[in-house]
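> here are the coordinates; sequence isn't available:
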């Protein structure tokens, strides 16, 4: 079981179920009815539209000859992966809006959007379009942007007075 689980970690269990059904020559409809389940449920699971329940997992594991809990563990790993994906999206702005050309002198994929926020905000405010500026406001918040612009203006005043 460990080999199967490590191989399919993070993949929706429905896709693995579909594979197992084909391998064993089972049809979804008759299989669902034989387990006292609605065929639509199995169909939705194999299409990734629905999650695996504990009760269904037990039935499927027994029917397919898998170790008890296999399908449910795959569901748990899938849920964990979904949560990780959500968190990684929260770590950076919508990169389909921000043009890479704004950061021509930097490796765009290596920008740490959290720690390098000041440079990012300055660059986008200086060279970005309205859509990019709005994405920064959405991501960082107006307060953080105001704080960066105030510190930038103060630095510019100091540099001007030195000349």
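Cool, got the structure. Note that the coordinates shown come from a computational prediction; the quantities given were computed from them, not determined experimentally.
> going forward, measure contacts between C-alpha atoms and count neighbours the same way
Will do.
> Do a quick rundown of the strands in the chain.
Applying DSSP state E to the chain gives no strands.
> Give me the most central residue, it.
Residue closest to the average C-alpha location in the chain (C-alpha atoms, centre = their mean): residue 85, at 2.3 Å.
> how close does that residue get to residue 128?
27 Å (C-alpha to C-alpha, to the nearest Å).
> likewise residue 14?
43 Å.
> More neighbours: which of these two?
Using other C-alpha atoms under 10 Å, the more surrounded residue of residue 14 and residue 128 is residue 14, with 23 against 17.
> For the more buried one, which residues are in contact?
Residue 14 makes contact with 45, 46, 47, 48, 51, 52, according to C-alpha atoms under 8 Å, 6 or more residues apart in numbering.
> Now which of those residues would you call buried?
Among the contacts of residue 14, those buried by neighbour count (16 or more other C-alpha atoms under 10 Å) are 45, 46, 51, 52.
> before we go on, here's another structure to hold up against the first:
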């Protein structure tokens, strides 16, 4: 496997790379799929990024295209890692587009530790926030945690 090529392609869906490889070799997806004993629709979904690559298909494609074994599965793993990191980053703080910046007038929002300071954040949102902001905090922390914090703060009427 060409490490440089993998490094350049890390995080890209393997189907997009497959599409490019097929075009380079002037191969049409349908006939190629049939030649490797795969359903054309599955290959089409992969090249559109709608479906992931699996090991068995990856091996057949790599063999047919003269690529090193594991090329497409390596791309698949790196793509999944990138997607998982994106999901985790999305979960690292509430949707800031929903929370008015004025609620945090006294602090730099980018420096808030949303987990360590959750008690103060929940208190602030439930004392000063609107219903949409409260709903976002419930979504982010979970209703049970919000309810528990509000009870500790004797703000259950605000929840």
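Okay, I see it. Just so we're clear, the structure is a prediction, and the values are computed from it rather than from any experiment.
> After superposition, what is the TM-score?
With the length set by TM-score structural alignment, normalised by the length of the second structure, the two chains reach a TM-score of 0.81; 154 aligned residues with a C-alpha RMSD of 2.3 Å.
> related to what we said a few turns ago, I'd like to know which of the buried ones among the contacts of residue 14 of the first structure are part of helices.
Members of these lying in helices (criterion: DSSP state H): 45, 46.
> Give me the aligned partner of residue 38 of the first structure over in the second structure.
Taking TM-score structural alignment for the superposition, residue 38 of the first structure sits opposite residue 39 in the second structure.
> Could you tell me how many residues sit around that match?
By other C-alpha under 10 Å, 15 other residues sit near residue 39 of the second structure.
> same question, residue 86 of the first structure
11.
> Pull up the gap between it and residue 48 of the first structure, please.
Applying C-alpha to C-alpha, the value for residue 86 of the first structure to residue 48 of the first structure is 17 Å.
> same deal with residue 122 of the first structure?
42 Å.
> same thing with residue 131 of the first structure?
Residue 131 of the first structure sits 33 Å away from residue 48 of the first structure, taking C-alpha to C-alpha as the criterion.
> Please apply the same query to residue 5 of the first structure.
For residue 5 of the first structure, the distance to residue 48 of the first structure - C-alpha to C-alpha - is 17 Å.
> which residues touch the match of residue 38 of the first structure?
Per C-alpha under 8 Å, 6+ apart, neighbours of residue 39 of the second structure: residue 33.
> switch the cut-off to 10 Å
If a contact means C-alpha atoms under 10 Å, 6 or more residues apart in numbering, then residue 39 of the second structure has 29, 30, 31, 32, 33 as its contacts.
> Now intersect the residues you listed with the helices, please.
Per DSSP H, the subset of those in helices is 29, 30, 31, 32, 33.
> For PyMOL, write the select line for the buried members of those residues.
In PyMOL, this line selects whichever of those come out buried by 16+ other C-alpha under 10 Å:
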select buried, resi 29+32+33
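> could I get the ones in helices among the contacts of residue 39 of the second structure as TSV with distance to residue 118 of the second structure?
Formatted as TSV, those follow (distance: C-alpha to C-alpha, whole Å):
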residue	distance to residue 118 of the second structure
29	51
30	53
31	56
32	54
33	52
